[in-house]
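**Student:** Attaching a predicted model along with its sequence, questions to come.
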Amino acid sequence: MRTPTLPIRRIAHLDMDAFYASVELLRYPQLKGLPVVIGGGRRALDDALRDAYAELPLHEIPVAAFPLLRDYTGRGVITTATYAARQFGVGSAMGMMKAAKLCPQAILLPVDFAQYRHYSQRFKAIITEIAPLMENRGVDEVYIDFTDVPGGQREGGRVLARLIQKAIFDDTGLTCSVGVAPNKLLAKMASEFNKPNGIAIVYEADVETMIWPLACRKINGIGPKADAKLKGHGIETIGQLASKDLQWLMDTFGQRTGAWMFDAARGRDDRPISLESEPVSISRETSFERDLHAVRDKAELGTIFTRLCEQLADDLQRKGYVGKTVGIKLKYEDFTAVTRDITVERHIADAKEIRRVAGLCLKRAPLQKKLRLLGVRMGALLSAEEAPNYKQNRPLAPVDIAQTAINSGAEDTLTGQLF
């Protein structure tokens, strides 16, 4: 009697195409094919546009009536952009003023996180009806285990991927790109191969031909600092990284990171699909090109600090979370680091509130030495829909901030900002 063979592991990474922008184009189809960026303020701008053309349905509002990026003033960041705008170099997390220089003619639309979450829930519900083992990785991307799903092995998973793509498009009008591979690491890389609305299939035998020619940055987990260090050693492609022996990588990058790089370069990743993927915290941080001093570089640090808080708020609202514990991270010129945090009375996600509380955290940190890194974090997370007494844009009362800060040990809380 023959022993039945086990199915080959097939993991898919599904990424919605320019998700926020695509949702907005469902509302304003007359903007299709044009450079459009999403970011800045909330729906006030959109409401004014609708009021001005109240007699017209949304899809008939003239294109010329929409605000342009060149007219924007402020310190907001781009949440996402259509593919037409990306051709000009505009991308997510880019400052709006910088984006305006690259593509001044882009149409600017404000964010609508409630609508994005609505469509996020819809496409994920469709997926789990077809393939129940799904790992939620944010509002617009998921991992799916195709291994034992009917059709998951046919053509390496292409048949099932095509079925899911069609089901999502038929229900929502939105497109997505899917990469199917033996593991999560390769699947995520594969989902970028044929964007938008594409499918890419990778087998273990394809690593040398399809993966090794790619830049090291294509490996999820190799950031700009590690990439710069690799380039300093003459390593630019994944294939060049794979040529390095394990001991050299561990000596150069540390035991844990080096061992991970060794496996990643060979396409190895045994992480399972996680059905419970709620984050413990969400953070933003940046390293400086030169060390900065809290007093002498106050203006520059203030701008960076505000930008980090805005990016963190954007991440929270994009993923549908609010939090109660705001923290900061400082790394000094001598590579020592400190963290400070304050827990407030209720959940928040607004950039201004995060900035105010994070500023109080700064008052509890030593700032005599120059800084090489600054970070902001939000913990004690909860879904915005589940948070008691959470109302978007309802300001946190100064007395709440003062009391919680005093409880946390920051006695001089309301005497201004450091930067």
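**Tutor:** Cool, got the structure.
**Student:** drop to CA atoms for contacts and neighbour counts, all remaining ones
**Tutor:** Noted.
**Student:** which secondary structure elements does the helix or strand encompassing Phe123 contact?
**Tutor:** In this assignment (DSSP states H and E), Phe123 forms part of helix 113-130. Under the contact criterion of 3 or more C-alpha pairs under 8 Å, 6 or more residues apart in numbering; DSSP states H and E, helix 113-130 touches helix 19-27, helix 158-172, helix 298-319.
**Student:** list the buried ones in that helix?
**Tutor:** Neighbour-count burial for helix 113-130 flags Phe113, Tyr116, Arg117, Tyr119, Ser120, Phe123, Lys124, Ile126, Ile127 (criterion: 16 or more other C-alpha atoms under 10 Å).
**Student:** do stretch 234-252 as well
**Tutor:** Quick answer for stretch 234-252 (16+ other C-alpha under 10 Å): Ile235, Glu236, Thr237, Ile238, Gly239, Gln240, Leu241, Ala242, Leu246, Leu249, Met250.
**Student:** all strands for this protein, in order.
**Tutor:** All strands of the chain, identified by DSSP state E, fall at 11-16, 36-39, 78-81, 107-109, 134-136, 141-145, 176-181, 199-201, 282-292, 321-332, 337-348, 371-379, 382-383.
**Student:** could you dump those strands to TSV with mean neighbour count and distance to Thr415?
**Tutor:** Converted to TSV, those look like this (neighbours: other C-alpha atoms under 10 Å; distance: least, C-alpha to C-alpha, whole Å):
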stretch	mean neighbour count	distance to Thr415
strand 11-16	27	45
strand 36-39	27	32
strand 78-81	24	32
strand 107-109	24	37
strand 134-136	19	42
strand 141-145	24	43
strand 176-181	29	50
strand 199-201	23	56
strand 282-292	15	23
strand 321-332	23	19
strand 337-348	19	17
strand 371-379	23	21
strand 382-383	18	31
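**Student:** Give the burial count for Lys352, as a bare number.
**Tutor:** Here the number of neighbours of Lys352 (other C-alpha atoms under 10 Å) works out to 17.
**Student:** Included below, for side-by-side comparison, is a second structure:
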Amino acid sequence: MQLPERWIAHLDMDAFYASVELLRYPQLKGQAVVIGGRRADAPQQLEDGSWRYAKLRDYTGRGVVTTSTYAARDLGVFSAMGLMKAALRAPDAILLPADFDSYRTYSRRFKAAVAEVAPVIEDRGIDEIYIDLTDVPGVRDAVGHDPLGGVKAVAREIKNSVSRATGLTCSIGITPNKLLSKIASELDKPDGISVLTMDDIPTRIWPLAVRKINGIGPKAGDKLVQLGLHTVGDIAAAPPAWLIEQFGDSYGAWLHNAAHGRDNRPVVTYSEPVSISRETTFERDLSARHDKALLGQIMDELCARLADDLARKRYAGKTVGIKLRFEGFVTVTRDQTLKIPVTSAADIRHAVGLCLKRVTFDKRLRLMGVRVGNLVHASEVLDAAPAAPRADPRRAPDNLSLF
């Protein structure tokens, strides 16, 4: 066996949000639990010490599943599924509200634990990271007759560190590159370790469905199936020129290389965010005329939470944008570019008001969001000129009093 020049790991926390909730409610371990309810769905402890839980069957609204335990997934309930649809599949599943502050805390803990073992980390979100293990001591050591013993030992050390820091489990895929490692981390979930070399591609990767490759979305996946390519191996066996003819030069060539497990992307240890945003989907469609007080309150809260995000991440932004989704899934966006980067909820709120003046509210709203882009580090704002006086952010534009 020829060992690769690089060892890249993809670490994925197991049912992360749900697992954090099970730390809080260990009595629910092994049960079908769905995360995505409202605060009113929080468990209540009764006088006799027992707990009362909301059931999925009793939910009404337009909320979606944030995540679910593996027991709920066995019943067909998955992330991004509407809660009403999920209730048809698992009516007796327990419904819990999401607690993103807690999830962010555990995210920081598991990443810090990994960094103590392998510091070259690419952050890919709240519950997953890539890790370059190439230069980690011991990773190339054989253990007995197993040439992969060293890399497996490092993986176990990482998993143990994560468990000690958080009480949670994770799954790790380790291969020569990021593309294969992303696939490998799903092969032995939950709480698994999968180590693959290029020699394993025909037996472990090619039998998989085409959508298992990160980068093949629903449309491309459907087209591949329509063309008779159902597995990764089918793509690998297809002539490259034919793939290019069907999918274009860039994507066709990428499909050929991906099916053969080729990927030279490095682990990127740091990247600047393009923008920071907050949004919420309403339980029912809201009217700009009849629900103006509620909409104003929701927008105030979004701006406040976005300002907190900017402060925590030490950013300011020169562009403030809004996102509005009306009934019929019609989405409208508006942006306002400012002379001075903003950080405060009041300044964001004022810019939002300017954006809202350019929208016609002739339909009911189902989603509202606010975004700050064109980011700079907060330290740069200290050197900026004082901002011009602004109107009271609590006063709305004349044509839309709810905001």
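**Tutor:** Structure's in. What do you need? Predicted model only: the values in this text are computed from it and were never measured.
**Student:** As TSV, the helices and strands packed on helix 113-130 of the first structure with distance to Asp148 of the first structure and mean neighbour count would be great.
**Tutor:** Below are those laid out as TSV (distance: least, C-alpha to C-alpha, whole Å; neighbours: other C-alpha atoms under 10 Å):
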stretch	distance to Asp148 of the first structure	mean neighbour count
helix 19-27	28	20
helix 158-172	11	18
helix 298-319	29	21
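**Student:** Looking at the ones you listed, spot the one closest to Gln105 of the first structure.
**Tutor:** Closest to Gln105 of the first structure of these is helix 19-27 (C-alpha to C-alpha; 16.1 Å).
**Student:** which residue in the first structure lines up with Gly252 of the second structure?
**Tutor:** Aligned by TM-score structural alignment, Gly252 of the second structure pairs with Gly258 of the first structure.
**Student:** Surely that match and Asp251 touch.
**Tutor:** Yes - between Gly258 of the first structure and Asp251 there is a contact at 7.5 Å, judged by C-alpha atoms under 8 Å.
**Student:** mind checking how far the aligned residue in the first structure for Ala72 of the second structure is from Ala100 of the first structure?
**Tutor:** With TM-score structural alignment defining the correspondence, Ala72 of the second structure maps onto Ala85 in the first structure. As judged by C-alpha to C-alpha, to the nearest Å, Ala85 of the first structure and Ala100 of the first structure stand 11 Å apart.
**Student:** quick one on the thing from earlier: number of residues surrounding the match of Gly252 of the second structure?
**Tutor:** For Gly258 of the first structure, the neighbour count with other C-alpha under 10 Å is 19.
**Student:** With Leu186 of the first structure as the reference, measure out to it.
**Tutor:** Distance from Gly258 of the first structure to Leu186 of the first structure, by C-alpha to C-alpha: 18 Å.
**Student:** residue contacts, the residue nearest the centre of the second structure?
**Tutor:** Among the residues of the second structure, the one closest to the centroid is Gly125, at 5.6 Å (C-alpha atoms, centre = their mean). If a contact means C-alpha atoms under 8 Å, 6 or more residues apart in numbering, then Gly125 of the second structure has no contacts.
**Student:** That one pairs with which position in the first structure?
**Tutor:** Per TM-score structural alignment, Gly125 of the second structure is aligned with Gly138.
**Student:** before we move on, back to that, Ala85 and Ala100 of the first structure - which one has more neighbours?
**Tutor:** Taking neighbours as other C-alpha under 10 Å, Ala85 of the first structure and Ala100 compare with Ala85 leading, 23 against 20.
**Student:** Was I right to think the more buried one contacts Ile38?
**Tutor:** No - using C-alpha under 8 Å as the test, Ala85 of the first structure is too far from Ile38 to be in contact (10.5 Å).
**Student:** Tell me the residues that contact both of Ala85 and Ala100 of the first structure, please.
**Tutor:** Here Ala85 of the first structure and Ala100 have Ala106 as joint contacts, going by C-alpha under 8 Å, 6+ apart.
**Student:** Quickly note the distance from the equivalent of Pro218 of the second structure over in the first structure to Ser287 of the first structure.
**Tutor:** Pro218 of the second structure maps onto Pro224 of the first structure when the alignment is built from TM-score structural alignment. With distances taken as C-alpha to C-alpha, Pro224 of the first structure is found 10 Å from Ser287 of the first structure.
**Student:** And for Ala351 of the first structure?
**Tutor:** Separation of Ala351 of the first structure from Ser287 of the first structure (C-alpha to C-alpha): 20 Å.
**Student:** same check, this time on Ala99 of the first structure
**Tutor:** Applying C-alpha to C-alpha, the value for Ala99 of the first structure to Ser287 of the first structure is 21 Å.
**Student:** With Val280 of the first structure instead?
**Tutor:** Separation of Val280 of the first structure from Ser287 of the first structure (C-alpha to C-alpha) stands at 23 Å.
**Student:** same check, this time on Asp270 of the first structure
**Tutor:** Per C-alpha to C-alpha, Asp270 of the first structure is found 31 Å from Ser287 of the first structure.
**Student:** again with Thr82 of the first structure
**Tutor:** Thr82 of the first structure is 29 Å from Ser287 of the first structure, where distance means C-alpha to C-alpha.
**Student:** Please apply the same query to Phe19 of the first structure.
**Tutor:** Counting by C-alpha to C-alpha, the separation of Phe19 of the first structure from Ser287 of the first structure is 29 Å.
**Student:** okay, now the closest residue to Val77 of the first structure other than its chain neighbours: neighbour count?
**Tutor:** Spatial nearest neighbour of Val77 of the first structure, chain neighbours left out: Gly95 (4.4 Å); criterion: C-alpha to C-alpha, 6 or more residues apart in numbering. When neighbours are counted by other C-alpha under 10 Å, Gly95 of the first structure registers 20.
**Student:** looking at the alignment, what does Gly95 of the first structure pair up with in the second structure?
**Tutor:** Matched to the second structure by TM-score structural alignment, Gly95 of the first structure sits across from Gly82.
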